[in-house]
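**Q** Show me the folded form of this:
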Amino acid sequence: MDMFLQQVLNGLTLGGIYSLVALGLTLVYGILAIPNFAHGAFYMVGAFASLYLMTSLGLNYWIAMLGAAIVVAVLAMLAERLVFHPLRNASELHPMIAAIGLLLFLEAGAQALWGADFHRMATPYAGIIEFAGVTAPIQRLLIIGAAFGLMLALHLFLKRTVTGATIIAMAQNRDGASLMGIDATRVALLTFGISGVLAAVAATLFAPINLVFPSMGQLVILKAFVITILGGMGSVPGAILGGVIIGLAESFGAFYLSPDYKDIIAFALLVLILSIRPQGIFNREARVS
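**A** Model (predicted):
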């Protein structure tokens, strides 16, 4: 039972990070129907921005996280204006190719600035709490609390604010929302900004127990796409639940099977669930809600 609870803790840690990344991807897809492959690069930039602010400028961990969130939000909004907006009337293939090009461009830029080496961010909270036989590093507890707290805040923002309502309206019917006077350009910029914040926060939370390097976003974005498809394309509840499912599956799979299969489990689970429920856990009506 002790080991079981330990794997639940590890799974929730991974699930929190995966859900945050998948949420940003889901929001953009739900509003603009753009599979933003560059979202993994936003995640990577968030980690490097936090690392730079902490090591070079000596800022506090939380201040560095806030600074990284601002940097990546601005970067994401610039990407929407300069890359995706000009392609709004093009075929679906063009934004996908542009997103992949942006991903490669940002990775090359990070490698030029910081090199191809692996970097380690100092853990701001190195303590360990032991409870009921479970060893819980404070950083992992912080990840779980912050990640799911941010998801709750996003849910309340979408459900309880006028701005959130415009995002939901745009996701449900873009043309109808525009006819009602909702500014599609403003909503698109806001959505990309929120997705950038989610990616930066996820990267900053996970970096102290992981490594920071230019291609770190590639595997994360692949798993985020798996989660997005698994939960239902454009579904916020699906992104959260899918992230938790993948996180727990990887944690238990690595422990009871082999760590070598950890990254394969997500894709195997995707095939299994979609063979039973092709539309994902949540259907199309549950998009961004």
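
**Q** switch to C-alpha atoms for all contacts and neighbour counts from now on
**A** Will do.

**Q** so who does residue 52 touch?
**A** Taking CA atoms under 8 Å, 6 or more residues apart in numbering as the definition of contact, residue 52 has no neighbours.

**Q** Confirm it sits in a helix?
**A** Yes: looking at residue 52 with DSSP: H, G, I helix; E, B strand; the rest coil, it is inside a helix.

**Q** so how far is residue 110 from it?
**A** 12 Å (CA to CA, to the nearest Å).

**Q** again with residue 41
**A** Residue 41 is 9 Å from residue 110, by CA to CA.

**Q** Over to residue 274?
**A** Distance from residue 274 to residue 110, by CA to CA: 36 Å.

**Q** who's more crowded, those two?
**A** residue 110 (19 against 15; other CA atoms under 10 Å).

**Q** buried ones in the helix or strand hosting that one?
**A** Using DSSP states H and E, the element containing residue 110 is helix 93-114. Residues 95, 96, 98, 99, 100, 102, 103, 104, 106, 107, 110 are the ones in helix 93-114 that count as buried (16 or more other CA atoms under 10 Å).

**Q** Quick check: the two most widely separated of these?
**A** 95 and 110 (22.3 Å; CA to CA).

**Q** Quick check: residue 242 touching residue 228?
**A** Yes: with contact defined as CA atoms under 8 Å, residue 242 counts as touching residue 228 (7.2 Å).

**Q** Leaving out sequence neighbours, find the closest residue to residue 259.
**A** residue 253 (7.4 Å; CA to CA, 6 or more residues apart in numbering).

**Q** That neighbour: which element?
**A** Per DSSP H and E, residue 253 falls inside helix 236-256.

**Q** Proceed likewise with the subsequent sequence, for comparison:
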Amino acid sequence: MDLFLQQVLNGLTLGSIYGLVALGLTLVYGILHVPNFAHGALYMVGAYVSYITMVDFGANYWIAMIASAISVAVLAVLCERLVFNPLREAPPIHDKIAAIGIMLFLEAMVQMKFGAEFRRMPTPYTDILDVAGMTIPAQRVLIIIGAFALMAVLHLFLKKTMTGSTIVAMAQNREGAFLVGIDANRVAMMTFAISGVLAAVGATLFAPINLVYPAMGHLLIMKAFVIIILGGMGSIPGAIVGGLIIGFAEAFGGFYISTDYKDIIAFALLVLILSVKPTGLFTKGVR
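**A** Purely as a prediction, here's the structure:
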């Protein structure tokens, strides 16, 4: 039972990070219909900004997280303004090619500046908690609480604020949103900024128990796309539930089957669930 509960903790840790990253991805897709393949690179940049802020400048962990969130939000908005906005009327394939180009450019710049070696970001939360026989690192508890708190804040922002309502309206009916005078440019910039904040916070939370390196976003963005397809393209509840499903599947699959197959489980689940429910677990649209 202790081992089972330990895997529940591992699944929650992975699922909360996957959910955060997938949330940013699904927001952009649900509103702008842009499959932002560069989102994994934004996650990677967020991890590097936090690492540099803590290690090179000696800043506090939370200061590093704020610096990372602001930096990546600005970078995401620049990507929208300089790359995706001019391609708004272009064929859809152009957005995909541009996103891949941004991803390769950011990875090349980071590797040129910092090299390809693996780094580990320090954390002030090194305590090990013993709860009911389970060994729980404090950083994992922080990841779970922080990720779900941010999801709750995003939910309240979308439901309770005027700006959030315009984002939801844009996602549900773009033509209707234009007719009532919603500024598409403002909504697009806000959406990319939020997606950047989610990626940066997720990276800062996860980096102390993972490694920081230029290609760290590759596998994560592939799993994030699996999650948003699994949950229903453009669905916020689908991104959260899908992230938890993949997180638990990897944790239990890696423990009870083999860690060699851990990263394949997400794609096997995608095939299995879509063969039963081709539209994903949730209907399309931000809710």
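
**Q** mean shift between the helix holding residue 110 of the first structure and the second structure?
**A** Compared with the second structure after fitting, helix 93-114 of the first structure deviates on average by 0.3 Å (mean CA distance after the TM-score superposition for the first structure).

**Q** just checking, what packs against that helix?
**A** Packing contacts for helix 93-114 of the first structure, counted by 3 or more CA pairs under 8 Å, 6 or more residues apart in numbering; DSSP states H and E, involve helix 39-55.

**Q** what's the average distance of the helix it packs on to the second structure?
**A** On superposition with the second structure, the mean distance recorded for helix 39-55 of the first structure (mean CA distance after the TM-score superposition for the first structure) is 0.3 Å.

**Q** Now the element after that helix, going C-ward?
**A** Criterion used, DSSP H and E; the element after helix 39-55 of the first structure is helix 61-79.

**Q** Against residue 246 of the first structure, how distant is the residue nearest to residue 259 of the first structure?
**A** 10 Å.

**Q** Over to residue 5 of the first structure?
**A** Relative to residue 246 of the first structure, residue 5 of the first structure is positioned 16 Å away (CA to CA).

**Q** Between those two, point out the one with more neighbours.
**A** residue 246 (28 against 14).

**Q** I'd say the more buried one and residue 15 touch.
**A** Yes: with contact defined as CA under 8 Å, residue 246 of the first structure counts as touching residue 15 (6.5 Å).

**Q** Do a quick rundown of the strands in the stretch 101-250 of the second structure.
**A** 128-131, 134-137 (DSSP state E, counting those that start in this stretch).

**Q** quick one: contacts for residue 20 of the first structure?
**A** 147, 151, 198, 199, 202, 240.

**Q** What of residue 141 of the second structure?
**A** residue 13.

**Q** what about residue 34 of the first structure, which helix or strand?
**A** Counting by DSSP H and E, residue 34 of the first structure is found in no helix or strand.

**Q** Can you give me the distance of it to residue 198 of the first structure?
**A** Look at residue 34 of the first structure and residue 198 of the first structure: by CA to CA, they are 17 Å apart.

**Q** Please say which of the two ends up with more neighbours.
**A** More crowded of residue 34 of the first structure and residue 198, by other CA under 10 Å: residue 198, with 29 against 19.

**Q** Quick check, residue 235 of the second structure in contact with residue 285.
**A** Yes: using CA under 8 Å, residue 235 of the second structure is in contact with residue 285, at 5.0 Å.

**Q** Which neighbours do these two have in common?
**A** residue 30.

**Q** Tell me which of these two has more neighbours.
**A** Ranked by neighbour count (other CA under 10 Å), residue 235 of the second structure and residue 285 place residue 235 first, with 27 against 23.

**Q** Please name the residues that touch the more buried one.
**A** The contact partners of residue 235 of the second structure, taken as CA under 8 Å, 6+ apart, are 26, 27, 30, 228, 282, 283, 284, 285, 286, 287.

**Q** go again using 7 Å as the cut-off
**A** 26, 282, 283, 284, 285, 286, 287 (CA atoms under 7 Å, 6 or more residues apart in numbering).

**Q** One more: residue 157 of the first structure?
**A** Contacts of residue 157 of the first structure were listed using CA under 7 Å, 6+ apart, and they are residue 164.

**Q** repeat that for 10 Å
**A** 151, 163, 164, 165 (CA atoms under 10 Å, 6 or more residues apart in numbering).
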